[in-house]
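Q: Sharing a model prediction with you, sequence too.
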Amino acid sequence: MVTPILATKLFAPSPRAQAIARPHLVDALDAGIRGGRRLSLVSAPAGFGKSTLLSAWVAALRARSGVRAAWLSLDEGDNDPARFLAYLSAALRSADPAIGVHAHAGQPSLEAGLALLINEVAHSGQEIVLVLDDFQVIEDAAILDALGFLLERLPASLHIAIASRSDPLLPVARLRARGELTELRADGLRFTPAEAAEFLNTAMGLTLSHEDVAALETRTEGWIAGLQLAALSMRDRADASAFIAGFAGSNRFVIDYLIEEVLERAPEETRDFLRDTAILERLSGPLCDAVTGGTGGGATLAALERANLFVVPLDEAREWYRYHHLFADVLRSRLLGHGAERAAVLHARASAWFEHHDALEEAVRYALAAGDLTRAARLIEASIPGVRKSRQDATLLRWLSMLPAETMARRPVLLVFSAWSALVAGDIAAVEPRLEAAERLVAPGAPAHESEPGAELDTLPITIALYRAAVALAAGDVPGVTRHASRALRLAGPDEHLGRGAAAGLLGLGLWAGGDLEGGLGAFADAGHSLRLAGNLTDALSTTMVCADMLVPLGRLGEARRAYESALGEARARLGGGPPTADLHGGFAEVLIELGDLAAAEEQLSAAEALGAGAFSAEHHYRWFVSKALLRRAQGQPEAALALLEEAERSYRRGFFAEARPIGAMKARIRIEQGRLPEARAWLDAQGLTPLDELGYLREYSHLTLARLLLAQGDAAADPLLWRLHDAALAGGRLGVVAEIRQLQRQPVAPAGEQGPRLSERELQVLTLLASELSGPEIARALFVSVNTLRTHTRHIFEKLAVGTRQAAVRRARERGLL
């Protein structure tokens, strides 16, 4: 299930027959495209003809060969990242059906979806202009950040045009400084005297003298809505000059005065219709009839359009309209003058109509506006399955924030999801009381509650157990994670795939954090299977990264490699290279580096980078920088590696995954290899690490880093620490870690100040095989690397041991106790 798309939001208003041609403004917008500018910004207050200009431009673009246009009219509901992505994909798909097909499949993150859209536009070969109308309604920081990212990485074939009442919080200044911005503002949009004359006398059917036009143009300062309102007020007036002479005041008072003039001259039934339908964001005949209680709404809307009375068609069939925003604002203020009770009744009628037509999101909006919290709560519960599956989490959170506690207290389903909203917000303490309250409401013998029967109520015990497992994971309570996730699995039926997948994933995370990697692998295999059955291929493939992170310390590198190759093949074939392809490329590179195949690792990192930064998930983006750093370290470029790890720290987002290999520990290892021991010691001390600590899996990598420092310092405390780590890893079956420890134990404690260049783990593996009877190609095959990669490792070993031949390297290694 995906976000329902209102086709009217994708409709570029057709140029009006009475519209004044403004070729100089259209030429200015065209020049932006010809000049390769990324953004056209049309920014001015209401009533300056922004949408009219852009619709005329779009019509001109569509008349040309090879240029396509996509239109998206934004509203406040588009502040949900998932909804915004869905509509953006649909808008671009209207320009080219090959674009936006995968961007919402599998419910990717906004950043990942935008990256995929960028790639699809780049590969489509079509020149596209994307218009975002009414951009001032977008306030969500994640959306604004993502669009800033989009503007920085636009393919040459895509141009964005924005119409807004205020300057958007986008990198406008940077684009302006680079000459990549076309700007049209109020001064440029004002009607000239000639345009005002054509509009008033031709479009509006007046017969004003040159002097009257000039006077009105001066008084309105070329403000188009003001001219239109004045023209409507002057119809059928005998003395237009007297009216113009008395016309004065600021814009706000002008609006009020002119609207009064227009409305007072309209028939009473028209005034009532306008007032009662002003609450609606979009209008159709049947909807207007339901709200007003009358008939003939469609005919009335058509008549209003013919009279040029501030209605804008939203589709070519003229079934849906909207009021000019300025006009609607004033109409709503007049409605409030008739009392809040009337407005509440109208909103309630609109909510009922939208519910009857299965438009639950709009039904909720109008129920909340009506103040009918009982109805709103019922509709929100009914909307939860669709909202969750389309990942419009921000919408659900916003709705829940608008319901008082006493309303939710009677509905166990809403209580549980309000607990989830607290978890998302980081208010962990508020989660358990809400879950307990929900449990009391559904307990046998409890008084009747208000949640209606349905899937969400039926699976509530599973959801409660999952949220408790998540809280335990956030608190580091590994036994609690296991207990609650196991309960969720027991409660979930064989066909409840999404619940089973989530429960198995949480159980796997708990087992991983506790050091039971074999158990964690089994749980994540179950999670991936359930997610596939639930139709969530994106998340199913993402489990590959978690499994590989457990396979590597277990020493099963070949299995990790095959898992990545399979997942990447499926991602390319079934998801068109969309999420989580970039994450998988970055993770695969780490495994290849462990295998010593540096050339293949470089290829994987380049493939991920080509997809764009936004193609990574927010939680895994930092992994690309880590992989690149490990590659540069293996290539003997420690400073480059440290710089990449600094970038990884800036990109890191704490999630539910075990932090088994801290970035700080990686940096410390490089500094130890460089001989910068005080800097490495500073990080280890800040973590409170000592050789006598109680050992645990999540600190194993850091304790091994401490052991490396002790070896470099010539500290005898390294040996007992390594043996304790060895026994713990062996007991846990982590043979990859055991191998690392044994390599370190081959390196004798050097007297302080006599530490020479240290061999890496991979170089010690190569050195061991150099001491065997195997040939070079045979060693390469044993290590799953190319012969060229083996030669690179061998050259580094020779340099560090100050030798020139294989035999000399083996001899020097034995002298130093490395073999």
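A: Now that the structure is in, tell me what you want to look at.
Q: use CA for all of it now, contacts and neighbours both
A: Noted.
Q: ok, the residue nearest the centre of the chain - contacts?
A: The residue lying closest to the centre of the chain (C-alpha atoms, centre = their mean) is Leu110, at 2.4 Å. By C-alpha atoms under 8 Å, 6 or more residues apart in numbering, the contact set of Leu110 is 81-82, 85, 143, 146.
Q: right, and the pair among those residues with maximum separation?
A: Ala82 and Ala146 (12.0 Å; C-alpha to C-alpha).
Q: Settle it for me: which of these two has more neighbours?
A: When Ala82 and Ala146 are compared for neighbours, Ala82 comes out ahead with 26 against 20, by other C-alpha atoms under 10 Å.
Q: longest helix of the protein?
A: Secondary structure of the chain per DSSP state H: the longest helix is helix 557-575.
Q: Not counting the helix or strand that that helix is followed by itself, show me its contacts.
A: Next along the chain after helix 557-575, taking DSSP states H and E as the criterion, comes helix 581-595. By C-alpha under 8 Å, 6+ apart, the surrounding residues in contact with helix 581-595 are 542, 544-545, 548, 552, 557, 560-561, 564, 567-568, 571-572, 598, 600-602, 604-605, 607-609, 611, 615-617, 620-621, 623-624, 627, 630-631, 634, 762, 783-785.
Q: then this one, side by side with the first:
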Amino acid sequence: ELVMPAMNLSRQFATLLGWLKALPVELVRVRPVLSTWYASVSMSCGELGGVEPRLRDAERWLNTTADTTGMVVVDEDEFRRVPGMIPLIRAGLALARGDMLETVKNARRVLDLAPEDNLLMLGGAASQLGLAAWTNGDLETACRMTTDGMTNLRLAGHISPAIGSAIVLADIQIEQGCLHEAMTTYGRGLQWATEPGAPVLPGAADMYVGMSALTYEHNDLKTATQHLLTSQALGEFAGLQQNPYRWCAAMARIRVTQGELDGALDLLDQAEQLYVANFSPNVRPIATRKTRVWVAQGRLGEALGWAREQGLSVENELGYLHEFDHITLARVLLSLYQSDRADRSIQEAMGLLERLLKAAEEGRRKGSVIEILVLQSIAYHAQGDLPAALKPLQKALTLAEPEDYVRMFVDEGPSMAQLLLEAASLGIMPDYTGKLIAAFEVEKWKSEDKPDLPPAPPEGHLQSPRPTGERGDGEPLTEPLSQRELEVIRMFKTELSGPEIARELVIALSTVRTHTKSIYNKLNVNNRRAAVKRAAELNLI
């Protein structure tokens, strides 16, 4: 009983639960402090069924009219904390079961009962109120209470729970569209988890995954990938239970950007298998993220099947917990319209987006507001109404610029690129639109540089070498490459990007693009790697 607080602080829950289960039940029941710890440890290990019986065992000794003969207390200070610990644990139990009313009722009772100097209880109750508010979509209250809880937990010396609170807080800040604040929160949590001279604490790896998501949004894909690799290198003991699935989901987004959609789905399948529920609301389900990849692949039948399985429709009552799902449904309907031009699809998408926008604005969920406005802009543009498309786009840009959103726009593809060009031509936020257009240009070059490996020939069917001087389709090269085109194709053999090739040859980037298109046409290829291979076969390089 005396070592429980220290072992709880070091999160040795499984060991504690093993010890407690080895004790005779009657020995535990006469010890209110031990019963309370038993309930707490059971909940931490996910054994929710064992929580309430142990709390009732502890609670019966608190009745002032009860006979306390036989009660055993070895630490009076810990016994005085029991009245506050019982509702604290009950609040956690209610949170795990999705009962927000009970969570709030018990957490507020803790705040009434806890002494001012008991920072652990105060921090725990505030954190629970923060999680309840987040689940209800009240992000401002969630942010405030989670910040209070995190601060008190750290001051109480409970660094591991404070690190967990930092992850929750950053997630909430991202939902609020406060990306810079979220990055600061992750940085603070990482500092706590990696204090000099101390062992790396669980949660360090999670911070790198969170920072990866933010650097991804800022379009720094190299750093985003490096953060994930650093998280992986820290090992499983540096991550909390949720880190493996969050890692896979974060890497999947990068794979989508690289055009590796099947690889992204493989990672999301892994994430689904690794998913571990905790007290945080699951506001971005893996199944919904997979649906977005299906939409990118044009697999609209499967996307519609997902919507049916989830019971989603444009007539659903909207709520925060399913906001991401409904935004995804709007994406499915929009893609359906772009595929078959059915008026019903676009009308349903527009109506749903309008309702979603109102709900997200009322909840001050800026991250969702920006995405919804972007989709409204694309929807109007798909219908050929450019003036209407530019209105939500300008609003989205105004909200997004202070937080340096980039991928929110670039991931939407050619339609958004065209809209941004139109916005720039009208002088709408020229600095920011210029930055986003430049990001699209880089994306275009990456696409052109992407290797396009041909499928392997069927077993037993070996391809004969192509005669020198013939094109990839077996015909002779009818138009020779110019001297400058030969210089450009030699540069293709390097790892230089388009802008770097332009600087190396002292020509404009647009000239490099013109030569590239000409090279592709003459060699009948569609990417740099294939062009180099074809040129080598023709003895041109």
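A: Nice, I can see it. Everything numeric here is computed off the predicted structure, so don't read it as measured data.
Q: Can you calculate the TM-score here?
A: For this chain pair, the superposition-based TM-score is 0.68 by TM-score structural alignment, normalised by the length of structure 2; 411 aligned residues with a C-alpha RMSD of 3.2 Å.
Q: hmm, back to that, Throw together a PyMOL command that grabs the buried residues out of the contacts of helix 581-595 of structure 1.
A: A single PyMOL command is used to select the members of the contacts of helix 581-595 of structure 1 judged buried by 16 or more other C-alpha atoms under 10 Å:
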select buried, resi 542+544+545+548+552+557+560+561+564+567+568+571+598+600+601+602+604+605+608+609+611+615+616+617+620+621+623+624+627+630+631+634+762+783+784+785
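Q: picking up where we left off before, what is the longest helix of structure 1 packed up against?
A: helix 537-551, helix 581-595 (3 or more C-alpha pairs under 8 Å, 6 or more residues apart in numbering; DSSP states H and E).
Q: Centre of the chain to that helix, how far?
A: 24 Å (C-alpha atoms, centre = their mean, to the nearest Å).
Q: ok, and what's touching that helix?
A: 102, 105, 541, 544-545, 547-548, 551-552, 577-581, 584-585, 588, 591-592, 594-595.
Q: Now do it and helix 537-551, the angle between them.
A: 170 degrees (axes from the mean of the first three to the mean of the last three C-alpha atoms, to 10 degrees).
Q: ok, now how distant is Glu371 of structure 2 from Arg407 of structure 2?
A: 11 Å (C-alpha to C-alpha, to the nearest Å).
Q: ok, now Ala142 of structure 2?
A: Applying C-alpha to C-alpha to Ala142 of structure 2 and Arg407 of structure 2 gives a distance of 26 Å.
Q: now swap in Pro199 of structure 2 and tell me
A: 36 Å.
Q: how much space between Glu355 of structure 1 and Pro453 of structure 1?
A: Look at Glu355 of structure 1 and Pro453 of structure 1: by C-alpha to C-alpha, they are 18 Å apart.
Q: Compare the two (neighbour count), which wins?
A: Glu355 (17 against 9).
Q: So which bit of structure 2 is the helix or strand hosting the more buried one matched to?
A: Per DSSP H and E: Glu355 of structure 1 is located in helix 340-356. Counting by TM-score structural alignment, helix 340-356 of structure 1 falls onto no part of structure 2.
Q: now swap in stretch 464-472 of structure 1 and tell me
A: Under TM-score structural alignment, the match for stretch 464-472 of structure 1 is residues 86-94.
Q: can you check stretch 257-274 of structure 1 too?
A: So stretch 257-274 of structure 1 sits over no part of structure 2, by TM-score structural alignment.
Q: what's the span of that stretch, first residue to last?
A: 17 Å.
Q: in it, what's buried?
A: 257-259, 261-263, 273-274.
Q: farthest pair in these?
A: The widest separation within those (C-alpha to C-alpha) is 19.8 Å, between Tyr257 and Phe273.
Q: before we move on, back to that, same list, the helices and strands packed on helix 557-575 of structure 1, but as CSV with distance to Ala122 of structure 1 please.
A: Putting these into CSV (distance: least, C-alpha to C-alpha, whole Å) gives the following:
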stretch, distance to Ala122 of structure 1
helix 537-551, 23
helix 581-595, 17
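Q: mind listing the helices for the stretch 51-200 of structure 2?
A: Assigned by DSSP state H, counting those that start in this stretch, the stretch 51-200 of structure 2 shows helices spanning 51-59, 76-96, 100-113, 119-135, 139-155, 159-175, 179-193.
Q: okay, those, which one's buried deepest?
A: A comparison of the helices of the stretch 51-200 of structure 2 by mean neighbour count, using mean count of other C-alpha atoms under 10 Å, puts helix 119-135 on top with a mean of 27.
Q: Relative to structure 1, and after superposing, what's the average distance for that one?
A: Following superposition, helix 119-135 of structure 2 is found to deviate from structure 1 by 1.6 Å on average (mean C-alpha distance after the TM-score superposition for structure 1).
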